[in-house]
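1. sequence first, predicted coordinates after that:
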Amino acid sequence: MDNQDNPGKKNISRKDFCRTAAFAAGGGLLMSSLPIGASAFAAGNDTLKLAVVGCGGRGTGAVNQALTADSGVQLVAMADAFRDRLDESYTNLSRRYGDTNQMNVPEEHKFTGFDGFRHAIDLADVVILATPPGFRPQHFEYAVDQNKHVFMEKPVATDAPGVRQVLEAGRRAQANNLNVVVGLQRHYQNNYREVFDRIDRNQIGKIQSGQVYWNSGGVWVREREPDQTEMEYQMRNWYYFNWLCGDHILEQHIHNIDVANWFIGEYPESAQGMGGRQVRTGKDHGQIYDHHFVEFTYPGGAVIASQCRHQPNTMSRVDEVFQGTKGTIHTDGSDRGIITSLHGNVLYDHDGSNDTNPYQQEHNELFASIRSGGVISDTEIGARSTLTAIMGRMATYTGQVIDWDEAMNSEEVLVPDNLSWDSTPPVQPDENGNYPVPMPGQMG
């Protein structure tokens, strides 16, 4: 593997990492001499045609934020595996935008099934990719090859081959001056940006350790319906199957892991940990764990303790704490950004009363960049934080120490090619309806 795909095994200049992080966060625009096609929307009254692929709650919310960000954006195409999900999204969006010129999705621009994404992307200038993450590499690669600007949700893959596919497509996107924003919205959140700026100015010193958390009661479960095929059931209940979701350490806890990478200025060189299923053990919970604990070790010596849990009636905590040589940081997804000295004195306490919602800010900056002829390139940070979480999953599933090279070079493919409703899913239940669960010490 080329060294550019293995930064966890070498020392990375903090200056270089921070510069990349700042640009990827929308803190700066990569300005260059743009071809005519890339700068065609500089005038604010030009229409930007938008397509959404994945019409669940996150996709619908992202469309709303895109239309709010720029009055010249028009939704022209929608795609989802399921027609009922598409119709629900269309109805909800129509309540707000149906009487405006921002929504123009005729029946022939509504696409379903596994290949509908191509037709929707073909009709747009900008695409929102919000399906289950197992499909993200294929959808992103197609969008880039069709020269589209992209907003894609995190994570960007569920396996290492998918991460490599996204990285390669991202390089083509940047070479072609395409904007790519990844939904790791803490990079667009003022409390995190303000704290990062103070880290970059060495007010905290060198980060030596930290703790990152996503502990909650869990998420929805969609029970099996009569006459569903196995493929439809897994697609409906996608959160609990690794080929579609990647486990909650990846799908959800990636936010906190990504903050550690960003603030430290490196990617981890190794991971080791433990996890399992104690509470969430039913057939409807597929094959994923309900808790993970991972220690990530970084090239500069920092060790981050990472924990996530989906167990009802237990302590809920979603935040990050870091210990530096000069002080301590405490951040969370609401508006907390506190820095204290080694003696406990408050050096910075973020006031978030006037902050823009970071989900909205992502789209504000994306469309402003498209209009101005700039380039936001989030792909690399999104892909490498995705790989960090996959590395953590590999460590908890196997009980082994996993290093960056091993994770990046993994050939384990979770998502089959050329899927259709007649395909056999890559994971099958046994005769009792139970799915295979990873067992530490029994997996390579």
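-> Good, I have the coordinates.

2. CA only for contacts and neighbour counts going forward, please
-> OK.

3. following the strand with the most length in the chain, which helix or strand shows up next?
-> Using DSSP state E to define each element, the chain has its longest strand at strand 207-216. The helix or strand immediately downstream of strand 207-216 is helix 230-236, counting by DSSP states H and E.

4. pull the residues that contact that following helix.
-> Contacts to helix 230-236, defined as Cα atoms under 8 Å, 6 or more residues apart in numbering, come from residues 222, 224-225, 241, 244, 421-425.

5. just to check, residue 153 is in contact with residue 180?
-> No. With contact defined as Cα atoms under 8 Å, residue 153 does not reach residue 180; the gap is 10.6 Å.

6. pick out whichever of the two has more residues nearby.
-> It is residue 180, of residue 153 and residue 180, that has more neighbours when counted by other Cα atoms under 10 Å, with 26 against 23.

7. can you tell me how far that one sits from residue 355?
-> Separation of residue 180 from residue 355 (Cα to Cα, to the nearest Å) stands at 23 Å.

8. over to residue 274?
-> Distance from residue 274 to residue 355, by Cα to Cα: 37 Å.

9. so these two - more neighbours on which side?
-> More crowded of residue 274 and residue 355, by other Cα under 10 Å: residue 274, with 20 against 12.

10. let's bring in a second model and compare:
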Amino acid sequence: MRATMDKPGKAATRVDRRRFIGRSMALASAPLLVSPQDKPQTPIGASPDFSRKIKLGVVGCGGRGSWIAGLFHKHTGYQVYALADYFPEVAARCGQAVGVDTARQFSGLSGYKRLIASGVEAVALETPPYFFPEHAAAAVDAGLHVYMAKPVSSDVPGCLTIENLGRKASQKQRCFFVDYQMPTDPVNIEVVKRIHEGTMGKLDYLVTLGFTSAFEDPPRTATLESRLQKLIWVNDIAMGCDYIGNYDIHAIDVALWVARRRPVAAAGASRICRPDPHGDSRDVCSVVYEFDDGLVLNHCGEAMGNHGKVVLACQVYGGKGSAEINYWGNSFLRGGTRPYRGGEVENLYEAGAVRNIATFYENVTQGRFENTTVRRAVDGALTTILGREAGIRHARLTMDQVLKENKHLEMDLSGLKS
């Protein structure tokens, strides 16, 4: 199924996707937090007070990292104080753009350690997901606030680490925020609000769609260095969590937002379609998820260079109505007791990040340490890992099985600069 239920206001192309990503078990069994993405509390029309400057370090200064650094700089409530990237020239380019002293531009695998020790009070983590648990743990242990991209990890142990770190940050009165954009959009928020109010009746069926383009997957070199750039790492499951975990997860996160819990089982199939692959990420997948009450989620993912339309969507079907929640195009709710015509989701890639950066600022300066984004981000990553494993094995797996396996994914970092 390639088309969404409603014609989008502006067509999304494969070029959009490159812009999108290129600029882009006891604790685990606790109930899923149901709130949407935290949103700024400053009243409409009020002038925000940015007299308090948060000293920020950005770890990962490639396409999205440098773009995020620019948004933090533009906010004016932050001082982008330090940068770290494996490649020194990447850190230097970003540092020149946002005015960071060369003495606080760090490189190599351990650059993040020098950044943490440089005097920052918050970090934005924008590296490949493989490194998130290690970097986040160092930041929380150092007493820093954490702003983090998704997915939170590429494997189960990493997900459980992030969940523990979210709790630890709250205990230390520090913020830990995971950046998802779809739950920040006003139209999407209203659609989900009405669903939760019961306007559609009992929820019966969910569909999530993740259609995008492929990325270059060149031959491996003597070390991993060549795959740490130009989004080549998306092709490596351990580094990027597979396409279902790196891209499709936006739509799956919305399904969990709607369902207010994660699934208990999944069955699926997946395959590599790109010619001459050198990584192990799957280009297509079809996964059927089951929830504890019988609710079914059908997920379709595709990442190939076939000039198809870019889609990130969650379709919701209840006994009395249906709805669609989108990253691009229109979101709406039809039928039910409170239908909602909705409207276009506008400029979400940038607008969502801007909203989240504003929320992070308010959380830090106003002492809001509940860190409610962490739990659903962990559940979303675990859900994509469950689907990924079911697809690779062409089997039905339960979430309990995957948690019990607790499989750690390892990358060979030998030969890389420290």
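-> Yep, that arrived. None of the values given here were measured: they were computed from a predicted structure.

11. if we can go back for a sec, quick one: the longest strand of structure 1 aligns where in structure 2?
-> Strand 207-216 of structure 1 corresponds to residues 203-212 of structure 2 when matched by TM-score structural alignment.

12. mean distance of that stretch to its aligned residues in structure 1, please.
-> Superposed on structure 1, stretch 203-212 of structure 2 shows a mean distance to its aligned partners of 1.1 Å (mean Cα distance after the TM-score superposition for structure 1).

13. what's residue 313 of structure 2 in contact with, if anything?
-> Per Cα under 8 Å, 6+ apart, neighbours of residue 313 of structure 2: 4, 208-210, 251, 324-327.

14. how does it look with 7 Å?
-> 208-209, 251, 324-327 (Cα atoms under 7 Å, 6 or more residues apart in numbering).

15. same thing with residue 259 of structure 1?
-> Counted by Cα under 7 Å, 6+ apart, residue 259 of structure 1 has zero contacts.

16. any figure for the gap between the counterpart of it in structure 2 and residue 265 of structure 2?
-> Alignment note (TM-score structural alignment): residue 259 of structure 1 maps to residue 254 of structure 2. The gap separating residue 254 of structure 2 from residue 265 of structure 2 is 18 Å, by Cα to Cα.

17. try residue 223 of structure 2
-> 37 Å.

18. so those two - more neighbours on which side?
-> Neighbour totals were compared for residue 223 of structure 2 and residue 265, and residue 265 leads with 21 against 12 (other Cα under 10 Å).

19. so that one touches residue 287, yeah?
-> No. Look at residue 265 of structure 2 against residue 287 with Cα atoms under 7 Å: they stay out of range, at 10.2 Å.

20. contacts for the match of strand 207-216 of structure 1, please.
-> Here stretch 203-212 of structure 2 has contacts from 14, 17, 247-248, 251-252, 255, 295-304, 309-319, using Cα under 7 Å, 6+ apart.

21. trace residue 173 of structure 1 over to structure 2, please.
-> Looks like residue 173 of structure 1 aligns to residue 169 there (TM-score structural alignment).

22. from residue 367 of structure 1, how far off is residue 361 of structure 1?
-> 10 Å.

23. which one of the two has more residues nearby?
-> residue 367 (23 against 20).

24. quick one: what's aligned to that one in structure 2?
-> Under TM-score structural alignment, residue 367 of structure 1 pairs with residue 361 in structure 2.

25. and that match, how far is that from residue 55 of structure 2?
-> 11 Å.

26. which of the residues in stretch 172-192 of structure 1 are buried?
-> Going by neighbour count (16 or more other Cα atoms under 10 Å), the buried part of stretch 172-192 of structure 1 is 172-174, 176-192.

27. run through who's touching it.
-> For stretch 172-192 of structure 1, using Cα under 7 Å, 6+ apart, the contacting residues are 25, 34, 38, 144, 148-154, 193, 255, 331, 335-337, 350, 352, 355, 358-359, 361-362, 366, 370, 375-379, 382.

28. this completes my enquiry, with thanks.
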